[in-house]
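>>> Generate coordinates for the sequence data below:
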Amino acid sequence: MSRIREKNQELIIQVACQLFAEQGYAATKVADIAKVADVPKPNIYYYFKAKDNLYRAVLESVTLPLLEASKPIEQLDDPSEALSEYIKAKLRISRDHPYASKVFANEVMSGAKYLPEDIAEKLHAQSTMIIAKFTGWIERGAMADISPQHLMFTIWAATQTYADFSWQICKVMEKDQLDEQDFADAATFLTQLVIRGCQLEQA
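Model prediction:
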């Protein structure tokens, strides 16, 4: 892929992320994306063929990092270290992919009507892996006997809120946008909360 083609695709996906997040899938027109991106409408069809394909590219821009984020859970044996790294990875997604995160959240809240089946299956397999790993730690006495499902849900909610509810969070914190220190502070706090809740020692 040429650098120009790659750059144009990245621009279109970035603009589509914002418009899909703000307006929803159905209300967002390809013409709207072309206008904001300042590219000819035929270029979008040239690169993506159809609006559905562009929407998939937007979803992949956040689901691929989401799938990568669980690598610490999968690969590390120490629950404290694994949970700490997982929380950091999830917060990086909220920091680096805020609009795409909102698109994904809106898609899930609307019943995942447009979520491609293969992506849904990968996300479900990831959840199954995480729950199994948490269960294994509990069974060997490495972690408190807590609900592995609700631990996973809590981490999801606590990390993704920094993207999905950024307007509210920024209002409370009286700033236009969150900075690096805000995400670092969030990682420290959430890690301590989870570690203590699971009765673990800090890694």
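>>> Every contact and neighbour count from this point should use C-alpha atoms.
Will do.
>>> next helix or strand past the helix or strand Tyr47 falls within?
Applying DSSP states H and E as the criterion places Tyr47 in helix 41-48. Sequence-wise, the next helix or strand downstream of helix 41-48 (DSSP H and E) is helix 51-69.
>>> for whichever helix or strand comes after that following helix, which positions count as buried?
Moving toward the C-terminus from helix 51-69, the next helix or strand (DSSP H and E) is helix 71-75. For helix 71-75, the neighbour count (16 or more other C-alpha atoms under 10 Å) marks Lys71, Pro72, Ile73 as buried.
>>> repeat for stretch 136-143
Using 16+ other C-alpha under 10 Å as the test for burial, stretch 136-143 gives Trp137, Ile138, Ala142, Met143.
>>> Turn those into CSV, columns for secondary structure.
CSV is the format used below for the buried residues of stretch 136-143 (DSSP: H, G, I helix; E, B strand; the rest coil):
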residue, secondary structure
Trp137, helix
Ile138, helix
Ala142, coil
Met143, coil
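>>> In TSV: the residues you listed, plus distance to Arg196.
Below are the buried residues of stretch 136-143 laid out as TSV (distance: C-alpha to C-alpha, whole Å):
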residue	distance to Arg196
Trp137	15
Ile138	15
Ala142	13
Met143	10
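>>> which stretches of the protein form strands?
Here the chain has no strands by DSSP state E.
>>> another one to check against the first:
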Amino acid sequence: MTKFSKGEKTKKTIVKRVNKLFNKKEMLLTWDEMAAELNLSRSIITNYFPRKELLILAIYYEFEHTLKLFLKNHNQNSEATSLQHLKVYYSGVMDLLFEYRFSISYVLVNPMNDEALRSHLDSTYENNKIRLLDRIKNLVKFGIINKALLKDDNFSSFTFQHTNLLTTWVISYRLYDKNLGYKKMKPIYLKGVLDCYLPYLTSKGKFDYDNL
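The predicted structure follows:
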């Protein structure tokens, strides 16, 4: 079990509480507003995060750490052998995206003058493509997906569509659907992601899809 210093624990607590606060308020608050909402002094927050951009990035990296643990656990306990497995996997990913929705949408929409972040996002995208390709290869092996999806041009367009739906729905939710609630909208977003596979389903895959 990892041990943290008092300062590290305080920093992590601030990150978690501010994440919940930003999600609740749906806006980037001032330092004084944050301090008042969290019942902390402004100096305690700014001691760890002298700029709001750094606080947003800390929340975003906390999301990535949590997602990494989820992926590790998921990969250890199951593999993509059916669309039902995919549905469970995407459902878990979407729940994490929703938990960190404000910081994720902020990072995606607001350009940050941070070369390290830009490089990190590019690297993350490439790693996600590798995982996606492995997942598809597994579904091809189990007769769910037609191997035509593995062709470079098909996979490239599929990846573009799949990645955008799986990541930017948090922006659409905040802009258009938050009054309807996540519980109501999640099945629609989830179906949208799974529908990316529709053109490449085998007869077995279509049967699997119809029984989700």
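>>> Just checking the distance from the helix holding Tyr47 of structure 1 to the centre of its chain.
With C-alpha atoms, centre = their mean, to the nearest Å as the basis, helix 41-48 of structure 1 stands 26 Å off its chain's centre.
>>> How about stretch 78-92 of structure 2?
Centroid separation for stretch 78-92 of structure 2 versus its chain: 16 Å, with C-alpha atoms, centre = their mean.
>>> gap between the aligned residue in structure 2 for Trp156 of structure 1 and Glu79 of structure 2?
Under the alignment (TM-score structural alignment), Trp156 of structure 1 pairs with Thr163 of structure 2. Using C-alpha to C-alpha, to the nearest Å, one gets 20 Å for the distance from Thr163 of structure 2 to Glu79 of structure 2.
>>> same deal with Lys9 of structure 2?
35 Å.
>>> Over to Asn146 of structure 2?
For Asn146 of structure 2, the distance to Glu79 of structure 2 (C-alpha to C-alpha) stands at 18 Å.
>>> more crowded one of those two?
Neighbour tally, Asn146 of structure 2 and Glu79, criterion other C-alpha atoms under 10 Å: the higher count belongs to Asn146, 19 against 14.
>>> In contact with the more buried one, which residues?
Val140, Tyr200, Leu201, Thr202 (C-alpha atoms under 8 Å, 6 or more residues apart in numbering).
>>> still on that earlier bit, redo the buried residues of helix 71-75 of structure 1 as a markdown table? Include distance to Met1 of structure 1.
Output for these, formatted as a markdown table (distance: C-alpha to C-alpha, whole Å):
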| residue | distance to Met1 of structure 1 |
| --- | --- |
| Lys71 | 28 |
| Pro72 | 31 |
| Ile73 | 34 |
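>>> Kindly indicate which of the residues you listed lies nearest Ser127 of structure 1.
Taking C-alpha to C-alpha as the measure, Ser127 of structure 1 lies nearest Ile73 of those, at 10.8 Å.
>>> So the closest one is in contact with Ser84, correct?
No - using C-alpha atoms under 8 Å, Ile73 of structure 1 makes no contact with Ser84, being 9.5 Å away.
>>> distance of the equivalent of Val93 of structure 2 over in structure 1 from Lys122 of structure 1?
Under the alignment (TM-score structural alignment), Val93 of structure 2 maps onto Lys90 of structure 1. Remark: distance between Lys90 of structure 1 and Lys122 of structure 1 (C-alpha to C-alpha) = 17 Å.
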